[in-house]
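Visitor: have a look; sequence and predicted model below, questions after that.
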Amino acid sequence: MFEMETRKNILDRLKQYYTETAGDKVNIIEGGFVWDTLSANAKEFEKAYAEMALIIEASFPQTSWGDWLTKKAEEHGIIRQEATNSSVILTITGQAGVAVSEGALFSTNDGKNFITVETKKIESTGT
């Protein structure tokens, strides 16, 4: 399974590979030429791992997004539609006679927002 790699782990492996190849003939201490070169490479490799993680996420519908999700859906004959507004009958409880104006914003506990499209008064029943 794919796992992200940190710059430090990549750098440690690069130093190990370099030492295996060159032996003790080179200086790989921080600030030296070899260290600086390997550090720059480790930074780029870390970016490559991050991109690979995104590629994997984009290739599954459960974790994909945007255009990638659209392309994934099309592989199975599903054409994504643009989001649309929905209409609901909103029941408001409150003091009888209070006016609820057109354009009033209401929200559910789970974050769904509704805007009223007409002005109404709360009836004597309180709804």
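Guide: Great, that's in hand.
Visitor: only C-alpha atoms for contact and neighbour calcs from this point on.
Guide: Will do.
Visitor: in terms of helices and strands, where is F114?
Guide: F114 is part of strand 113-115 when elements are defined by DSSP states H and E.
Visitor: by contact count, what packs against that strand?
Guide: Here strand 113-115 touches strand 105-107, going by 3 or more CA pairs under 8 Å, 6 or more residues apart in numbering; DSSP states H and E.
Visitor: included below, for side-by-side comparison, is a second structure:
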Amino acid sequence: MDCLFCKILNKEIPADVIYEDDQVIAFNDINPQAPTHVLVIPRKHIATTNEIADEDTALVGHMVQVAGKIAKEQGFDESGYRTVFNCNDHGGQTVHHIHLHLLGGKPLGWPPYFDENLKKPLS
């Protein structure tokens, strides 16, 4: 399998890992979109959110809990943060191994694609 995140899990590619347990790892995104931008990925390869099976429900819940723990450790759990799963190309998914984006450390606008400098949605 030629999956970037599987290669990170197998230590074939380095990552700035900030959390690890028997179900998931979390590491800093190499192209951060906020002061803190962490990816939480399961050790189990699941290509997209469309492939999440009933037996994966606890795993996905654990990913969300880990994101909350990291937000607390980073000191922005009370001020707020965003968690995002992207699915497939139109959803912005570039690596087909589910991953939860944790973004925080600054006020985050909505919609997320809104460019504050241009004052219009990005095209």
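Guide: That came through, no problem. The structure displayed is predicted, hence computed values, not measured ones.
Visitor: TM-score for this pair?
Guide: After superposition, the two chains reach a TM-score (TM-score structural alignment, normalised by the length of the second structure) of 0.25; 40 aligned residues with a CA RMSD of 3.7 Å.
Visitor: sorry, back to before: I'd like the next helix or strand past the strand holding F114 of the first structure.
Guide: Moving toward the C-terminus from strand 113-115 of the first structure, the next element (DSSP H and E) is strand 120-121.
Visitor: for the first structure, longest helix please?
Guide: helix 33-58 (DSSP state H).
Visitor: buried stuff in the strand holding F114 of the first structure?
Guide: F114 (16 or more other CA atoms under 10 Å).
Visitor: now swap in stretch 16-25 of the first structure and tell me
Guide: Going by neighbour count (16+ other CA under 10 Å), the buried part of stretch 16-25 of the first structure is Y18.
Visitor: give the buried residues for the longest helix of the first structure.
Guide: By 16+ other CA under 10 Å, the buried positions in helix 33-58 of the first structure come out as W35, L38, S39, N41, A42, F45, E46, K47, Y49, A58.
Visitor: nearest to A73 of the first structure among those?
Guide: Among the buried residues of helix 33-58 of the first structure, A58 lies closest to A73 of the first structure (CA to CA), at 11.5 Å.
Visitor: counting contacts, what elements does the longest helix of the first structure pack onto?
Guide: Packing partners of helix 33-58 of the first structure (3+ CA pairs under 8 Å, 6+ apart): helix 7-22.
Visitor: give the other helices and strands that the helix it packs on contacts.
Guide: helix 33-58.
Visitor: I am finished for the moment; much appreciated.
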